[in-house]
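Novice: following is a predicted model, sequence given first.
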Amino acid sequence: MLGFLKKYINNRIELLKLDLTETISGLLSIIICIIIIFSIGMMFLFLASLAFGIMMGTHFNNMGLGILLISCIYFIIFIILLSNYSNIRKYIMKKIIELHLNVKENELNDKN
């Protein structure tokens, strides 16, 4: 009886390890995809901002003024985001928890 209980506990620990590995690998894959998408989006945003700044500079006949205008727009957006930091943080945490719970729910549905 003791051997059976020991084997059961070892199997249960092994199952928990596998579940943890699966969860971590799923979260890491999501994080890596987000980083890749974010990087490409940032490159696009940088180049589009540069192009728009040059276009505005051409319009004002002053390249520095056009790029400064775009920089001021980003600074205003930065201040707005900074002032709403706690709300944004709570929203992101809520979405991450929902995503994790949806993944777990789908895993349970797949097993049944």
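Specialist: Good, I have the coordinates.
Novice: going forward, measure contacts and count neighbours with C-alpha atoms only.
Specialist: Fine.
Novice: can you show me the helices along the protein?
Specialist: Ranges of helices within the chain are 2-60, 63-83, 85-111, based on DSSP state H.
Novice: ok, and for the shortest one, which residues are buried?
Specialist: Residues L65, G66, I67, I70 are the ones in helix 63-83 that count as buried (16 or more other C-alpha atoms under 10 Å).
Novice: show me the contacts for the second one.
Specialist: Pointing back at G66 there. F52, G53, I54, M55, M56, G57, T58, F60 (C-alpha atoms under 8 Å, 6 or more residues apart in numbering).
Novice: then this one, side by side with the first:
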Amino acid sequence: MSRLVLMIENNDRVPPGIISKISRLSGKGLMEIKKAIIGHTPVLDKPIFGRLDSGAAGDMLSLLNDLESLNISHRAYELSEREAYKEGNIYFELNSTKLGNMITSREKSLEQQRVIGWLEDPE
């Protein structure tokens, strides 16, 4: 499974609503998130898709949309499950369009799997 790692550039323009949204997604406290912004460390490091719940991916997409619409400088990366984030390494960059495409592709794939499963065993 892949995960999303999000960094927010240090600035005073991050509204409390964004920090609160990150807090709900990450499980971190508000002060911990503010320290991560100031310290140039990830504010969010979370699996994009869960086996049972795909709601986190939609919440991450909403967060990226908010960051982009408010012009808040950030970097979002896709890392593998076991890959540790290290400053200076090169990772696949994510934005709201790419994440939206990932979500759509996953939904289509799951629907195809359901159809194939039904065809194999219609009961």
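Specialist: Ah, there it is. All values reported here derive from a predicted model rather than from experimental measurement.
Novice: now the TM-score, please.
Specialist: With the length set by TM-score structural alignment, normalised by the length of structure 1, the two chains reach a TM-score of 0.33; 58 aligned residues with a C-alpha RMSD of 3.9 Å.
Novice: mind naming the longest helix for structure 2?
Specialist: Structure 2, longest helix under DSSP H: helix 96-120.
Novice: give me the contacts around it.
Specialist: So helix 96-120 of structure 2 is contacted by A57, G58, L61, L64, N65, E68 (C-alpha under 8 Å, 6+ apart).
Novice: can you give me the neighbour number for the third one?
Specialist: This points to L61 of structure 2. L61 of structure 2: 20 surrounding residues under other C-alpha atoms under 10 Å.
Novice: reformat the buried residues of helix 63-83 of structure 1 as TSV; add distance to M43 of structure 1.
Specialist: As requested, the buried residues of helix 63-83 of structure 1 are arranged in TSV below (distance: C-alpha to C-alpha, whole Å):
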residue	distance to M43 of structure 1
L65	22
G66	19
I67	17
I70	16
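Novice: just curious, which of those is nearest to I76 of structure 1?
Specialist: I70 (10.1 Å; C-alpha to C-alpha).
Novice: touching, that closest one and S49? I think so.
Specialist: Yes: the pair I70 of structure 1 / S49 is scored as a contact, 6.9 Å apart, by C-alpha atoms under 8 Å.
Novice: next, work out how far apart the residue minimising distance to the centre of structure 1 and K94 of structure 1 are.
Specialist: Central residue of structure 1 (C-alpha atoms, centre = their mean): I34, 4.9 Å from the mean position. Here I34 of structure 1 is placed at a distance of 17 Å from K94 of structure 1 (C-alpha to C-alpha, to the nearest Å).
Novice: ok, now M43 of structure 1?
Specialist: 28 Å.
Novice: ok, A48 of structure 1 next?
Specialist: 31 Å.
Novice: got the angle between the one helix or strand M60 of structure 2 maps to and helix 96-120?
Specialist: Element membership for M60 of structure 2, per DSSP states H and E: helix 55-69. For helix 55-69 of structure 2 against helix 96-120, the angle between stretch directions is 160 degrees (axes from the mean of the first three to the mean of the last three C-alpha atoms, to 10 degrees).
Novice: show me what helix 55-69 of structure 2 is packed up against.
Specialist: helix 16-26, helix 96-120 (3 or more C-alpha pairs under 8 Å, 6 or more residues apart in numbering; DSSP states H and E).
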